[in-house]
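*Asks:* Sharing a model that was predicted from the sequence below.
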Amino acid sequence: MLLELQQIIVHPGQQMLLKDISWQQLENILEEMGERRAARISYSNGWLEIMVPLAEHEKDKEIVGDLVKILLAILDVDFEPFGSTTLKNERMRQAVEPDTSFYIQNQGAVIGKNRIDLNIDPPPDLAIEIDITSRTRFDNYAILGIPELWRYQKQGLEIFLLQDGQYVKSPFSPNFPNIPIVELVNEYVPQCLTIGRSQAMRNFRSWMQENLQ
């Protein structure tokens, strides 16, 4: 007897791994799951992982994403945010959903698009993963050609740059040269938990305006 997808329950903070999933089955599962869902997926050569993040994961995702948006706005840099949209390439048999993602250098190529197909579209310039309840799938991102990947854990932010098909840890972000991104994120994300998100964001904006303008 085959199980229907709606019969399967994955609790927050847990993952489910399915094997021998064809590309068409992946497409069917994504369609059945819909756009408005808490679950995230990663797919590689027939292996499909479905993950449901905890509430603290979602909170950190929003905070880090907002910090990036504020920074880009203050720098007057054009960008297109794509959130946790599914990044997939059928030819490479890879798919992954970052916690949030941004087109910066390549923003002009995706203006007006609601979905990304990496068979024809460039990859995001920056993808961000919050590694509280799940493990960042470096291989997926590397195969799909994401040039810059941030991983935020309880210990703080790490920046990884794609070099010769492998991610190498970096102290800086090419998307934000001469800006201490790691130190800033590690300061203002915890601030949101101590003095409140609104005040922390105002503090961050003030720091940026004082130091970059």
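*Replies:* Sure, I can see it. Numbering: from 1, shown residues only.

*Asks:* CA only for contacts and neighbour counts going forward, please
*Replies:* OK.

*Asks:* what about residue 64, which SS state?
*Replies:* Reducing the assignment to helix, strand or coil with DSSP: H, G, I helix; E, B strand; the rest coil, the entry for residue 64 is helix.

*Asks:* adding another structure so you can compare the two:
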Amino acid sequence: MLLELRQLRIQPGQQLLLEEVSWQQFENILTELGEHRAARLSYSNGRLEIMVPLPEHEKAKEMIGDIVKILLEAQQIAFESLGSTTLKNERMTQAVEPDTCFYIQNQAAVIGKNRLDMSIDPPPDLAIEIDLTSRTQLDNYRILGVPELWRYRQQELQIHILQGGQYVESNSSSAFPGIPIIELVNRAIRQSQVSGRTQAIQVFRSWVRENL
């Protein structure tokens, strides 16, 4: 007897790993799960990971996403925020759903698009992953050519810049040169855990007004 995917229950913070999944099966799973779901998917060469994030994962994602938007808007930089849109390339047999992603230099190329095909569309300029329960596979993003990846794990932000086809960990962001992103993000999230999101964002906005 074959189980249908909707019969499976994955608890927050847990992962389901499926092997030998064809691209067509992966597409069928995407369709079956639908657009409005809590689960995040990652697919690479027949290996499919389905993960349901914890509530604290979502809080960190929202906080970092808000920080990016505030910085871009303060500098009057046009951007498109595509959230956890599925980034996929059938030819490369790769697909991944970041916690959130931003088109900055390439924002004009995705205006009005709800679905992306990485064999046609450019990758996002910045992808963000909250790694509280799973270890994000950097290869997904590397193969898809995402130039900058932020990973928030173990209470610290890590910045990975794509150089010569490989990710190199960096202390600074290509998207925000001259801005101490790691310090700002770490401080804002720590403060939000003590005094709440609203106060943490107010303090961050004050920093932006004084420094930008």
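*Replies:* Nice, thanks for sending it over. Quick caveat, the model's predicted, so the values are computed rather than measured.

*Asks:* What would you report as the TM-score here?
*Replies:* TM-score for the superposed chains, counting by TM-score structural alignment, normalised by the length of the second structure: 0.98, backed by 212 aligned residues with a C-alpha RMSD of 0.7 Å.

*Asks:* now the strands for the first structure?
*Replies:* Assigned strands in the first structure, in chain order: 14-18, 40-44, 47-52, 80-81, 87-89, 94-96, 100-103, 126-130, 148-153, 156-163, 166-170 (criterion: DSSP state E).

*Asks:* Now render those as CSV, adding mean neighbour count.
*Replies:* What follows is the strands of the first structure, written out as CSV (neighbours: other C-alpha atoms under 10 Å):
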stretch, mean neighbour count
strand 14-18, 14
strand 40-44, 21
strand 47-52, 18
strand 80-81, 19
strand 87-89, 22
strand 94-96, 23
strand 100-103, 22
strand 126-130, 24
strand 148-153, 22
strand 156-163, 18
strand 166-170, 15
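
*Asks:* could you dump these to CSV with distance to residue 71 of the first structure?
*Replies:* Supplementary listing: those in CSV, determined by distance: least, C-alpha to C-alpha, whole Å:
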stretch, distance to residue 71 of the first structure
strand 14-18, 33
strand 40-44, 26
strand 47-52, 29
strand 80-81, 13
strand 87-89, 24
strand 94-96, 25
strand 100-103, 12
strand 126-130, 14
strand 148-153, 15
strand 156-163, 16
strand 166-170, 19
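
*Asks:* And these: which comes nearest residue 200 of the first structure?
*Replies:* Set against residue 200 of the first structure and scored by C-alpha to C-alpha, the strands of the first structure come closest in strand 156-163, at 16.6 Å.

*Asks:* circling back: what about the strands of the first structure, which gets the closest to residue 109 of the first structure?
*Replies:* Once these are compared by C-alpha to C-alpha, strand 100-103 is nearest, at 8.7 Å.

*Asks:* Show me what the closest one is packed up against.
*Replies:* Strand 100-103 of the first structure sits against strand 80-81, strand 126-130, with contacts defined as 3 or more C-alpha pairs under 8 Å, 6 or more residues apart in numbering; DSSP states H and E.

*Asks:* who wins for proximity to residue 173 of the first structure among these?
*Replies:* When these are ranked by distance to residue 173 of the first structure, counting by C-alpha to C-alpha, first place goes to strand 126-130 at 9.6 Å.

*Asks:* how much distance is there from the closest one to the middle of the chain?
*Replies:* Taking the mean of its C-alpha atoms, strand 126-130 of the first structure sits 3 Å from the chain's own mean (C-alpha atoms, centre = their mean, to the nearest Å).

*Asks:* nearest spatial neighbour of residue 47 of the second structure, skipping sequence neighbours?
*Replies:* The shortest distance from residue 47 of the second structure to any non-neighbouring residue, by C-alpha to C-alpha, 6 or more residues apart in numbering, is to residue 19 (4.7 Å).

*Asks:* just to revisit the earlier point, switch the helices and strands packed on strand 100-103 of the first structure over to JSON lines; also include distance to residue 54 of the first structure.
*Replies:* Formatted as JSON lines, those follow (distance: least, C-alpha to C-alpha, whole Å):
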{"stretch": "strand 80-81", "distance to residue 54 of the first structure": "22"}
{"stretch": "strand 126-130", "distance to residue 54 of the first structure": "11"}
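
*Asks:* returning to that earlier point: ok, the residue nearest to residue 47 of the second structure - contacts?
*Replies:* Residue 19 of the second structure makes contact with 46, 47, 48 under the criterion C-alpha atoms under 8 Å, 6 or more residues apart in numbering.
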